[in-house]
Structure formats: C-alpha cells, structure tokens
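>>> coords please:
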Amino acid sequence: MPKKSQPEQFTCQFFCWPIYQRPNGVWYADGRSNGAAIKRTSLGSKDREEAIAALHVLDRVQAERVGLTPRSTVADSSKRLPLALGRKLFDGHTSRPRLVGGTKANTQKRYRAIFDKFLPFLETKRIVDWHQITEQTLASYAEYLNEREYAYKTVFGELNTIKTAFKWLCTEKHLAREPLVLRLRKADCERAYCYSKVEVAAMIKHCSELSDLNWLRDVIIALSCTGLRISELASLKQADVKTKSRSLVIADESGFANGQADRRSTKSSRTRHIPIHSDLQSVLESLRHRKGNVFLGPRGGTLKPDTVRNILVREAIEPLTPRFPKRFEGQRSFEDGRLHSFRHYFCSTCANNSIPERIVMSWLGHSDSEMVRHYYHLSDEEALRQMENLDLVGKDAGRSGVEEVR
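I've put the predicted structure just below:
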C-alpha cells in the first residue's frame, strides 16, 4: 500500500499551516495542530495563488482570535488586500491608456522594478497585506535601501512611489485606511557636472584626431549645440531636420495611430523646436546621406545611450582628465562629467549669453526647471554687466537728474 503523502507546510505571519488539495481540486488548510485552534478549513479555491492569499487572511484572523495580535480595525476579512492583489490593481491603474491618465511605458517599467524590490522586503517582515503597511514600514525600508548604498534620490523616488500607490488604493476604497503620512525630504544633492567651454572643445578636438571616434565627435557637437537628452538624439530622424526653417523638431509621437513600435515619446510629452546652430549645421550636412536615424553608433548601428556613455568615459574623459584635474578634494570635476553634462553645458552657455530663460526652457522641453533656474542664478555676474549697460537716469544728468526724479 503506497505511503500517504504528507501535506505541504506553508508558513504565514503567525502560524505554519499544513495545506493540501482535495480530490475535487479545492485547497484546504489544517489548523488543528499548529496552535491556530481551527479545524480543517476550505480556502475556497482550486487556484493555489488565490488559496494562499486566503490563507494569509485566515492566518491573521485566527491570530487575532487567540490573542497573538491586536484585533484589526478592519473587522471584515473581505476588506483585506493581499500584497499581490494590491499591486495588480495599481499596475492596472497606471497601465491605462495615457488619454485617460495612464503613465508612459518607461514609467510603468520603473514602477515594476520598485515593487519587485519592495514586496520581497515586506515578506521578510511577515507583512502579507496592504493594511499592515505603516509609516514605520516605509522608514524601515528606507534604512534597508541605505544599508545597500542606494542613492538618496533613488530612495526618495521609491518611497514616494509606494506612498502614491498606497494613497490610490485608499482613494479607490480598496483599502479602508487613511493614506500614509510620512514627510519625505527631497534630495538637495549636487547636480550633474557642467563642462566648461575649454573642456568641450578639447573633447571635440580629441575625437576629431582619431578616425574611429569621429562619430562621437558628432554626438558631442550635437549635444552641446542643442541640450538634447541622449535618448532624444538617438531617436532623431532625418525627417526631424527641417532645412528650410533650419530647426530640429523633437516630436512626441505617443499619440500617433500608425502602429509603429518605435514611436518616440518625449519626457515632457510635448513637441518642441530647436534652432540649428551653424556648428551643428555642418555636422548635419555631412550626415544628410543617411536614411532613417541621423546619428549612428560606432559600428553603424543604432545609437545606444549606454554604449555612448561607456565610450565617452573610456575614450575621451579618462585620456583628457590629466589636463583638467580636480581643483579641490570632494569637488566634482571633469572626470565626473557624463552625457547629461552636455545638457547642463548648453543651459549654462545660454544663461551666460543672456538668452531669455523661457526660451531656453522651451528648447530644453521644460515648463518649469530647477536646473535652468540654477544656471540663471549663477550668471549674476553677467546680469550685473547687463545692468551697468542700461542708461536709467541719463548719463549726463548726474546727481541733479536723481534729485529731479525725487
């Protein structure tokens, strides 16, 4: 006679439960010998995942009954929300069509990565449903991320996303709770390094002298003359170059109904126009023979941001670093420059040449920008020079002119 199989042992927050399937496929839990003080109980489903979710609810209910934990403010167990179900609801909310408030594909991808990390952390704390998450839970998670040396801005972004998801679940009545009240201090960290004009010129010259880096020279010139993000430059097509108006059109194509998989989506979801500087014009003319994308990678394929960044550091920044050493210990210098530093360089150059702030923001694709304000604040010396050029009271009026105004 074959030996009778032993039930699977599944550990929840409070009890270890023997679980098994009846011949009809329905899952059952046995609480007779684990201290839960309950007989064999149906979990009400043939689906294991659904049965486990029900088991977590049963585990807490029985723990409350035997006094292992205080009774929840949510008396109706049907109001409880397992972690997986809450995440599924929020994922469905964010993946709606953008027309009705959904998020971009990249945003959804970022959210998935956050919850892929957060939910396993909750399991280590024996937290199985959203009702158990508190402000202290988030504080513990922040400490967990800090111990693993995540950047301040990363921790801030992840906790803010979790708070947003929790608030939405409360607002939509999936949770009989108030939103989490945890004030997060926004990072006031150092910005990306901003290249100087001399440093940009040195990189261009260096790449011009090496034939296999000519493609990188063109990329550096384009980024320096437009302030484009590397992803925007990589997706720039010949059709985006308007020779008659001498401008680049960075179009958000997410609303197009052409069914193309490579439709471009800008960060601001706005289409913008950038005048073509004469230094960039010569580069574009040399690349006019290409079809499709304007800028290509080192082997003639698609320009990939990660590849460009790695080659920029290895082939341009590292060889030139001895020429531009760090002035003070702990201060960012040329060796810390990356692709986004060209965007800062463009903004800084515009500010120092007195181009109106609103125009620069439209070129960069911002309706409001802390980065732009930062560089316009840094150009106070230029602002003072411009102020001195104004004839406000009449140069020949002298002191008497001032007295007359009074």
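>>> For the rest of this, base every contact and every neighbour count on C-alpha atoms.
OK.
>>> those strands in this protein, which residues are they?
Secondary structure of the chain (DSSP state E): strands located at 8-11, 16-21, 27-29, 41-42, 241-242, 247-250, 272-275.
>>> The structure of the following sequence is requested for comparison with the preceding one:
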Amino acid sequence: MEETERTPVGDRVTIYPRGKKKIYVADFWRDGRHCRQSLKTTNKKTALQRAATLAHELAAGELRPAPERILVGRGTADYLAWLQTEGKARRTLVKYRGVFQILEEYLRGRHVTRLDQFTVRHFDEWRQERKAVRHEKTVYNQSVIVKQLFSWCLSRRMISANPLAGVRLSKPPLVPKAGPSLAEVNRILAELTGLKKTMVAVLAFTGMRAGELQRLTPADLDLGDNWLRVVSRKGLETKTRTSRNIPIHARLRAVLEPLPESRKPWLFTMLPSDQYPDGDHWINIKKLNEDFQAAVARAGLPVGRDHGFTLHSLRHFFETHTVNSHVPQRVIDHWLGHHSDRSMGAVYYRLTDADSQEFMRKLPLGDGNETQDIIQKD
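Down below sits the predicted model:
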C-alpha cells in the first residue's frame, strides 16, 4: 500500500482503503493500544465523515473499546453465578438454568453461538416455538428471564447494545383457578390411606406449599403450643425466605397427634428403598402429586392443571375456604406465606399468636371423624 493512500483525519485518526473490496478503515491509538476499525464503506467521502465522528469521540473520551465477543453459554453461566452470589434460591437457579438450556439449544439450531449475534427476530421465533408447547403464562415468565439475561450482559459490557431493550411483553391476564370444595377434599381424602392421606390433609388444612411440606422436620411439629412451623433454612429457603407459624386446626391435630416420634431428619419420609434403606429420604413431591391426582380421579373429580385438580389446588381450596369463612385476608396471607399484598395492611397489620390460633380454631373444616385412619400404614 502506498503512503499517499492514507488520509489523516484530525490529530489521531488516519483512514485508508483495505482489502480487495477497498473498504475504508480507521487507524488510531487508544489507551496505549493500536486499533483498527472498519468504517464499512468504499466511498471516501462517507469514510471521512465517519472518521470525523470517531476522532471527535476519541478527543472527548467517549469512545470505549468494543466488548469482547462472548459465547452465549459463557453469558448465561456468568449470569447464573451472579444470581447465586446475590443469594437467589436454589429453585430459582434451577428454573433459570432450564430456560437458558432451552434457549441455547434453539440458538445452536440457528448457528448462533455468540451473544452479539442474538436479535429480536430470534427472540420472537423462540417465543413462538415455546407457545406451541407451553402455556402462555409459562412463555411470558421465560421471556422475562431472557430479557433479564441480556440486560445484565449489557451492564457487564458483554454486548455493546441490548437487542431486547425496546421489547415490551404483554402479561397474560390472571385467570383464577378453582380449587376443590371442602366436600370434594373429603372425597379425595377418602380415596387415600396412610401417610399419603396425612400429607394431603396437612396441605389441605394449612395451605402450605408442597415444597414446605417436604422440608418439615420433626421439630417443626409443635403440638405443645399447637403450631406447624414453616422454617426457612440456609440452602432450604422458603419461597419468600421468611419463616412462619401456622396454627393446627382441631381436625388436623387429630391426624397429627398419633404420629410416632421420629429421629429421622424429615417429618415425612419415603419408604425404605435400595437407595435409601433406612427410609430417611424426604418425600418425592412429583410422586405425591401423581398419587393425589390418582385419588382425585377415583373420586370422580377432574384432574390436571388446566381444568382439574393437582396438589397445588389445595392452596386454592384453603384460600377460598378461609376467605368465605370470614378470616381476615392479612391472616390468610400470613398462613399461606404470601408477601405480595401491596395494600397498607402489609405495613400496619400485625397478627398476634393468640389471634392466629383463635381464627384457626373457628375455621369450619369439620370434626375430623372421617380422617381417623389417616396414619394407618399403607
């Protein structure tokens, strides 16, 4: 290349055509490093205009190094590591990791391996594919997670621009799902025996989450003071990362009192197996849900998430039954472990232990006569 082909622009930039296509590039120094940047044009006049802008940014200190081209897998791994550092729950990390694995598999099929190759079109097509196999609400939640990923990557300068910055997602309308009535709960319980029946009764008459039931220890059952204690432990946090006490209704107390004392780590455990011969492993929620839905079917009731009942439907039952029994909403929120109430009641209301016990005592759940066989062995 001849020296006459190089054209200075300002004090720090020089341009010249390069390669067979004679595309102009800018040559300059920044932070002690030699840099060369394509001006993406073969027209000298256009190249001079772009080089002038570049020279101005250099003089003003506004031009920063272009981000390194980061693989999608590295971006998701770094984001997950940051979430863990921020103390996010294990369940949240597992959920996010699953979403990123689905996204990366989709992108590999489109030969997209780097974060800077991802476009809005990829995002839209991915969401369309997900809608064909998943519920609208699930796709919305997964889309939010992907948007959070790229926003975080921009904040860490893994990408020079966020391709999803202008994307607005429409949140699906909340469709309340009905839970079983008290009569239907009784029919379901009648189809169960042994500890399965006990566990379903605990879920139905406390409203706790299945994962909270799984992590109950013998010490959490306090019959002396009439509490079931839902404790958020390190590594086994509750969804809201807070602990709470739920009073034991008289009907549920009749079920729990005959339980034998146990030195096992969990209040409810699986039966002995080859893998856990001591029978000290906590319960399998998926298996319990399958057993519950089988009982629902035997009771002649609808089964499934869309139009029937699952184990989680027992929280819907408890919420509905307690509201209809005129228990104050703030009391119910405390029992259920809900922290999403934006009313000032969340700030000013204080539930005393005595009031909590009294509200539970008055709750009409029946006398328990039909549940005397709950603790019988399978």
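>>> deepest of the strands of the first structure, which one?
Highest mean neighbour count among the strands of the first structure (mean count of other CA atoms under 10 Å): strand 27-29, with a mean of 23.
>>> Over which residues of the second structure does that one lie when aligned?
Under TM-score structural alignment, there is no match for strand 27-29 of the first structure anywhere in the second structure.
>>> As a markdown table, the strands of the first structure with distance to Ile162 of the first structure would be great.
Shown next, in a markdown table, are those (distance: least, CA to CA, whole Å):
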| stretch | distance to Ile162 of the first structure |
| --- | --- |
| strand 8-11 | 26 |
| strand 16-21 | 29 |
| strand 27-29 | 32 |
| strand 41-42 | 33 |
| strand 241-242 | 41 |
| strand 247-250 | 32 |
| strand 272-275 | 32 |
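>>> Which among these is found nearest to Leu384 of the first structure?
strand 272-275 (27.7 Å; CA to CA).
>>> In the second structure, what stretch matches the closest one?
Going by TM-score structural alignment: strand 272-275 of the first structure matches residues 244-247.
>>> which residues are in contact with the matching stretch?
Identification of contacts with stretch 244-247 of the second structure by CA atoms under 8 Å, 6 or more residues apart in numbering yields 206, 226-231, 334-335, 337, 356-357, 360.
>>> can you tell me which two in these are farthest apart?
Going by CA to CA, the pair spanning these furthest: Val231 and Met360, at 19.6 Å.
>>> Those two: who's more crowded?
Met360 (22 against 19; other CA atoms under 10 Å).
>>> I'd guess that one is in a helix, am I close?
Yes - applying DSSP: H, G, I helix; E, B strand; the rest coil, one finds Met360 of the second structure inside a helix.
>>> Quick check: it touching Ile248?
Yes - look at Met360 of the second structure against Ile248 with CA atoms under 8 Å: they come within range, at 7.3 Å.
>>> Now for the counterpart of Ile220 of the first structure in the second structure: which residues touch it?
Structural alignment (TM-score structural alignment) places Ile220 of the first structure against Val200 in the second structure. Neighbouring residues of Val200 of the second structure by CA under 8 Å, 6+ apart: Leu189, Phe292, Leu311.
>>> Quickly note the distance from Val200 of the second structure to Tyr79 of the second structure.
For Val200 of the second structure, the distance to Tyr79 of the second structure (CA to CA, to the nearest Å) stands at 38 Å.
>>> Same check on Thr46 of the second structure?
Taking CA to CA, one finds Thr46 of the second structure at 40 Å from Tyr79 of the second structure.
>>> neighbour-wise, which of these two wins?
Between Thr46 of the second structure and Tyr79, counted using other CA under 10 Å, the more crowded position is Tyr79 (20 against 14).
>>> Give me the spatial nearest neighbour of the more buried one, chain neighbours excluded.
Leu149 (6.8 Å; CA to CA, 6 or more residues apart in numbering).
>>> ok, the equivalent of Leu223 of the second structure over in the first structure to Thr124 of the first structure distance?
By TM-score structural alignment, Leu223 of the second structure lines up with Thr243 in the first structure. Applying CA to CA, the value for Thr243 of the first structure to Thr124 of the first structure is 59 Å.
>>> neighbours around Val323 of the second structure, how many?
Neighbourhood size, Val323 of the second structure [other CA under 10 Å]: 14.
>>> How about Lys239 of the second structure?
Using other CA under 10 Å: Lys239 of the second structure sits among 17 other residues.
>>> List the contacts of it.
Taking CA under 8 Å, 6+ apart, one finds Ala89 in contact with Lys239 of the second structure.
>>> Translate Val112 of the second structure into the numbering of the first structure.
So Val112 of the second structure corresponds to Ile127, using TM-score structural alignment.
>>> From Phe156 of the first structure, how far out is that match?
Ile127 of the first structure is 22 Å from Phe156 of the first structure, by CA to CA.
>>> which of the contacts of Val200 of the second structure does the first structure keep?
For the contacts of Val200 of the second structure, the aligned pairs still in contact in the first structure (both residues aligned by TM-score structural alignment, their matches' CA atoms under 8 Å) are Leu189.
>>> Phe28 of the second structure: which of the contacts of Val200 of the second structure is nearest?
Leu311 (65.3 Å).
>>> ok, for the closest one, nearest residue in space, not its chain neighbours?
Asn289 (5.4 Å).
>>> any idea what the one you found aligns with in the first structure?
Asn289 of the second structure maps onto Arg309 in the first structure, by TM-score structural alignment.
>>> Please apply the same query to Tyr140 of the second structure.
So Tyr140 of the second structure corresponds to Phe156, using TM-score structural alignment.
>>> What count of nearby residues applies to its match?
Quick note: Phe156 of the first structure (other CA under 10 Å) scores 15 neighbours.
>>> who's in contact with it?
Contact analysis of Phe156 of the first structure by CA under 8 Å, 6+ apart lists Leu184, Arg185, Lys186, Ala187.
>>> what's the burial count for the second one?
Using other CA under 10 Å as the criterion, Arg185 of the first structure is surrounded by 8 other residues.
>>> One more: Arg305 of the second structure?
Arg305 of the second structure, neighbours per other CA under 10 Å, totals 12.
>>> do the one 3 residues further on as well
Residues lying near Gly308 of the second structure (other CA under 10 Å) number 17.
>>> From Gln293 of the second structure, how far off is it?
Counting by CA to CA, the gap from Gly308 of the second structure to Gln293 of the second structure is 9 Å.
>>> Same check on Ala190 of the second structure?
In terms of CA to CA, Ala190 of the second structure sits 13 Å off from Gln293 of the second structure.
>>> quick one: which of these two has more around it?
Between Ala190 of the second structure and Gln293, Gln293 has the larger neighbour count (other CA under 10 Å), namely 21 against 18.
>>> if we can go back for a sec, following superposition onto the first structure, what is the mean distance for the match of strand 272-275 of the first structure?
Superposing on the first structure places stretch 244-247 of the second structure at an average distance of 0.6 Å from its equivalents, by mean CA distance after the TM-score superposition for the first structure.
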